[in-house]
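In: structural data only, the sequence is not supplied:
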């Protein structure tokens, strides 16, 4: 694209929210070298080469240079491309690059509905199919909390890499659904579906069962990264109830008949609940 509009001005910082392709990131980042004091890049936890185990911190190895010669962003190239984008920026901004390795970003205006599904589903009430067990750890961060933390880091002149997700303390699936129930005041019956039944019914992780990643998945640790560095630098997450409340308010204003982009189809959910009851009662 035409980057000439970036010439001649000065800014305290740039926040690159949509850099996915190294070639394109290199073009814009190079154009701004003499114009900005700091370059903040919204990266992802998927930059790490091994996501199979929880608890990885910022020192974990990144994906090596992508093998792909093209620019197509796919599930296979997404992580390697983001890692290479970080390296591109580091080369141009060796002392003032800030890499935000974000977890799942949620909140009002999230078009993916990967978290939104759960408050909306709990608000509807009834029997709900949930993944595996109530003590299953989950991680995500309200986009507004991420934004506040990032501005504070830029004002402090910070650089380096941070894993940024939330909340500050360990959150479980059960506690998350309890927060949704507290806000919605709905009558629900949560049914915890064993992983083997989810697989038998071909439930798609993250899409049909949002926030669920199978224990044997190469990405099993993705929603359990170590965020100690971000917390110690001042990361603060609003209450889950506030995020849920604001999400439901925003979702209510969507177009009539809007279909969520993620979540378990009703007929599949009922089949899972029936299978769980049969397995439990024999």
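Out: Received, thanks. Model, not experiment: these values are computed from the prediction. Numbers count the residues shown, from 1 in each chain.
In: alpha carbons only for contacts and neighbour counts from here, please
Out: Fine.
In: quick one: contacts for the residue nearest to residue 65 when sequence neighbours are not counted?
Out: In space, and not counting its chain neighbours, residue 65 is closest to residue 84: 6.1 Å by CA to CA, 6 or more residues apart in numbering. The neighbours of residue 84, taking CA atoms under 8 Å, 6 or more residues apart in numbering as the test, are 22, 63, 64, 65, 66.
In: next helix or strand past the strand or helix carrying residue 84?
Out: Counting by DSSP states H and E, the element that carries residue 84 is helix 78-92. Counting by DSSP H and E, the element after helix 78-92 in chain order, helix or strand, is strand 97-102.
In: let's bring in a second one:
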């Protein structure tokens, strides 16, 4: 297939471009050129937020387009309109954040922030006018992560010593490995699959205990995990998700993020690798980087201040 990835140098976009090239597809990526592209792809430079940002595409055609944009939806609208009649299929990488917390309905069209941007991105992608897949991903982990969630835990447990482990140990987690997301998207493009799909592992794919136990093992068993109940953590002013990445205490928000029914996606071919593989491969990638994991400038830093952790323990 001839595939165009709008993005293609970081995290999900890179995983898609890399897998497509490994499968033998003819891959083109368009981005601002701030990072080296994956091997065996054609790299075009363009800033989609500026006039003429798509000019490098010329009049070329593709079998499939994958758009990873996550901010202002006018950028998605411009690409979808420009590629009308020039591609056989369009995928927009969206998010399960488009749902109202704990409900099956979507957030309002004027919802501010990330959720609203993703929903408006979905609506803008419809301007493509052809087969459209909306990939509503949940928590994404794996190599190339530039948000910092799993990399933070890997580095923290490698540092070792008494380590705050947020309980309960059997707290179920759902996420999707970036490479499994890439495989679903590429397979769906090849079969012209359309519609929205919630893309995350089945409920109970892993637990907080398994995630941290394997992370500790993979990084050398340096950490003494001190499992702590959620009320104690919250009372100490420690913020779920940001101070302790991935973790949310039991409650409505946790249920919304980690209680998804993904039966349609599984029936459509979604396959999720074991959590050990995701952790091991992310650690291998992370330790290969001379300057540590990259971090997106538009996302806040995550992680717990060592002194706050020590005080609570």
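Out: Received, thanks. Because the structure is a prediction, the values reported are computed rather than measured.
In: give me the TM-score for this pair.
Out: Once superposed, the chains reach a TM-score of 0.82 (TM-score structural alignment, normalised by the length of the first structure), with 257 aligned residues with a CA RMSD of 2.5 Å.
In: which non-adjacent residue is nearest the aligned partner of residue 211 of the first structure in the second structure?
Out: Taking TM-score structural alignment, the alignment pairs residue 211 of the first structure with residue 246 from the second structure. Once flanking residues are discounted, residue 246 of the second structure sits nearest to residue 149: 6.4 Å by CA to CA, 6+ apart.
In: and residue 121 of the second structure, by the same measure?
Out: Nearest non-adjacent residue to residue 121 of the second structure (CA to CA, 6+ apart): residue 73, at 4.5 Å.
In: the first structure: which residue goes with that neighbour?
Out: That one, residue 73 of the second structure, aligns with residue 22 by TM-score structural alignment.
In: how about residue 146 of the second structure?
Out: So, by TM-score structural alignment, residue 146 of the second structure is matched to residue 111.
In: excluding chain neighbours, what is closest to its match?
Out: Using CA to CA, 6+ apart, the closest residue to residue 111 of the first structure is residue 261 (7.5 Å).
In: and the one you found, what does it touch?
Out: Applying CA under 8 Å, 6+ apart, one finds that residue 261 of the first structure lies in contact with 111, 112, 113, 114, 207.
In: tally of neighbours for residue 99 of the second structure?
Out: Close neighbours of residue 99 of the second structure, defined as other CA atoms under 10 Å, add up to 18.
In: that one reaches residue 105, doesn't it?
Out: Yes: the criterion here is CA atoms under 8 Å, and residue 99 of the second structure meets it with residue 105 at 5.7 Å.
In: thinking again about what came up before, next up, the contacts around the residue nearest to residue 246 of the second structure.
Out: Neighbours of residue 149 of the second structure in contact, by CA under 8 Å, 6+ apart: 141, 245, 246, 302, 303.
In: again with residue 254 of the second structure
Out: Residue 254 of the second structure is in contact with residue 248, counting by CA under 8 Å, 6+ apart.
In: what kind of secondary structure is it in?
Out: helix (DSSP: H, G, I helix; E, B strand; the rest coil).
In: swap in residue 74 of the second structure?
Out: helix.
In: so where do the strands sit in the stretch 151-282 of the first structure?
Out: With DSSP state E, counting those that start in this stretch as the criterion, the stretch 151-282 of the first structure has strands at 160-164, 171-172, 188-193.
In: give me the range in the second structure that the first one lines up against.
Out: Residues 195-199 of the second structure are the counterpart of strand 160-164 of the first structure, counting by TM-score structural alignment.
In: tell me roughly how far the matching stretch lies from the first structure on average.
Out: For stretch 195-199 of the second structure, the mean deviation from the first structure after alignment is 0.7 Å (mean CA distance after the TM-score superposition for the first structure).
In: contact partners of that stretch?
Out: 96, 132-138, 176, 181, 262, 264-265, 270.
In: swap in 6 Å and give it another go.
Out: Stretch 195-199 of the second structure is touched from outside by 133, 134, 135, 136, 137, 265, with contacts defined as CA atoms under 6 Å, 6 or more residues apart in numbering.
In: report the buried residues of it.
Out: Neighbour-count burial for stretch 195-199 of the second structure, counted by 16 or more other CA atoms under 10 Å, picks out 196, 197, 198, 199.
In: got it, and stretch 281-290 of the second structure?
Out: 282, 283, 285, 286.
In: what about the residues you listed, which are in helices?
Out: 282, 283, 285, 286 (DSSP state H).
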